[in-house]
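> Predicted model, plus sequence, below.
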Amino acid sequence: MSIFRTALMVGAICAGLGAATLGATAAPSKTIPDASKGTPLTSAELYRLYNNRSWLWKDGAGFFSVKQRKFTAWSGKGNSGSYGVGVWFITKPGKLCFRAKWHAKDGTVPALTCFSHRKAGKVVFQKREPDGKWYVFRNAPAKSGDEYAKLRRGNYVSSRLSKIEARLSATR
């Protein structure tokens, strides 16, 4: 895989974050408030949502460590496995970003991924920046299918990341 294809892969991974529930929760409903009328989450609210939690994805996970705001992640399987190491940060009320260098078989590619968050009533919405669509991140009350349910306290990343890192190091 070339560096260009690796960059495309990282872009696809980052584009897919949070998109798993779009079809299930993005449809308008009379009981779900309008995200455009919501207010951005405060920096403190975002910090509480993500600190020391792992976001479990379809084929990977990302960990938001409190220590030095370190972000680590892995994605893929076998020869297509990759891992990212960087930082996470809150840029303004409602916006969380992570910047990481993604390592794959054919090289390293930097990536910046950001998500905006709003709440309308007690419902929290999320969208990938810059041009994603708003979808329900956490219902009120929370539902098992919410994207928020994929945030788990603790580090679900480091053991898998280490395995991918070792496999990539052995092939270089």
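Happy to help now that I have it.
> all contacts plus neighbour counts: C-alpha atoms, from now on.
Will do.
> where's Trp55 relative to Val157, distance?
9 Å (CA to CA, to the nearest Å).
> Overlap in contacts, these two.
Ala61, Gly62, Phe63 (CA atoms under 8 Å, 6 or more residues apart in numbering).
> most surrounded residue in those residues?
Phe63 (29 neighbours; other CA atoms under 10 Å).
> Can you say which helix or strand has it in it?
Following DSSP states H and E, one finds Phe63 within strand 60-64.
> Beyond that strand, next helix or strand please.
strand 70-75.
> for this structure, longest strand please?
strand 107-120 (DSSP state E).
> next up, a second structure to put side by side with the first:
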Amino acid sequence: MTVFRTLLLLCVLGVTSTCAFAANTAPNKASKPPAKSVPLTAEDVFQLYYNRTWIWKDGAGYFAAKGRDFKAWSGEGTGSYGVGRWFVTDPGKLCFRATWYAKTGNALAVTCFSHRKRGNTIFQKREPNGDWYAFKTSPASADDEYSKVRPGDYATAGYNRMRIKLSQKK
């Protein structure tokens, strides 16, 4: 697979921030961290995600404690699924390294999110060029992104459906 085709596939899958490169445009400047915030420790980030599923608009990703396995799926239409490992690093970063599969092929991608805390609020941003936003507040707010991170595995069933769907010949 050519570099351009791989980048294009990753853009379609929405699993990387290389789309600006593929489109030959400059990436956005990263936003500054929230004032007076501090990075979460690796243990704090681990506690946020282990054995939980992050439910997305059109898919989900599961962060298993056993082996740090990561499974995800996205998109009912053309669709894709990913499998790999997740890991945390100081200062406050969650990453998952997965091979993503779609009808057009597959590609490896590493996706990372940074986390910082100020008071009772945890902020998050997608690396490298995302914007900081309130991810988890205390008391919890109905529109917290963290409300979509649920204990248990809600991704493997969709992952298996997508894997079967993409393996079928048309």
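The structure has been received and is ready for your questions. Since the structure is predicted, the reported quantities are computational estimates derived from the model, not experimental observations.
> Superposed, how do the two chains score by TM?
Here the superposed chains carry a TM-score of 0.83, computed using TM-score structural alignment, normalised by the length of structure 2; 151 aligned residues with a CA RMSD of 1.7 Å.
> What is the corresponding segment of structure 2 for the longest strand of structure 1?
Using TM-score structural alignment, strand 107-120 of structure 1 corresponds to residues 105-118 of structure 2.
> neighbouring contacts of the matching stretch?
By CA under 8 Å, 6+ apart, the list of residues contacting stretch 105-118 of structure 2 from outside reads 6, 9-10, 15-16, 33-34, 36-40, 45, 91-101, 122-128.
> Run the chain-centre distance for that stretch.
The chain centroid and the centroid of stretch 105-118 of structure 2 are separated by 5 Å under CA atoms, centre = their mean, to the nearest Å.
> returning to what we had before: what helices or strands is the strand holding Phe63 of structure 1 leaning on?
strand 53-57, strand 70-75 (3 or more CA pairs under 8 Å, 6 or more residues apart in numbering; DSSP states H and E).
> so that strand corresponds to what in structure 2?
Going by TM-score structural alignment: strand 60-64 of structure 1 matches residues 59-63.
> That stretch vs structure 1 - mean distance after superposition?
When structure 1 is overlaid, stretch 59-63 of structure 2 sits 0.4 Å from its aligned residues on average, using mean CA distance after the TM-score superposition for structure 1.
> Show the residue spans covered by the strands in structure 1.
39-40, 53-57, 60-64, 70-75, 82-92, 95-104, 107-120, 123-128, 135-138, 151-153.
> can you tell me what part of structure 2 the last one aligns to?
Mapped onto structure 2 with TM-score structural alignment as the criterion, strand 151-153 of structure 1 occupies residues 149-151.
> Show me the residue at the heart of structure 2, geometrically.
Thr111 (5.8 Å; CA atoms, centre = their mean).
> and of the helices and strands packed on strand 60-64 of structure 1, who's closest to Arg153 of structure 1?
strand 53-57 (4.3 Å; CA to CA).
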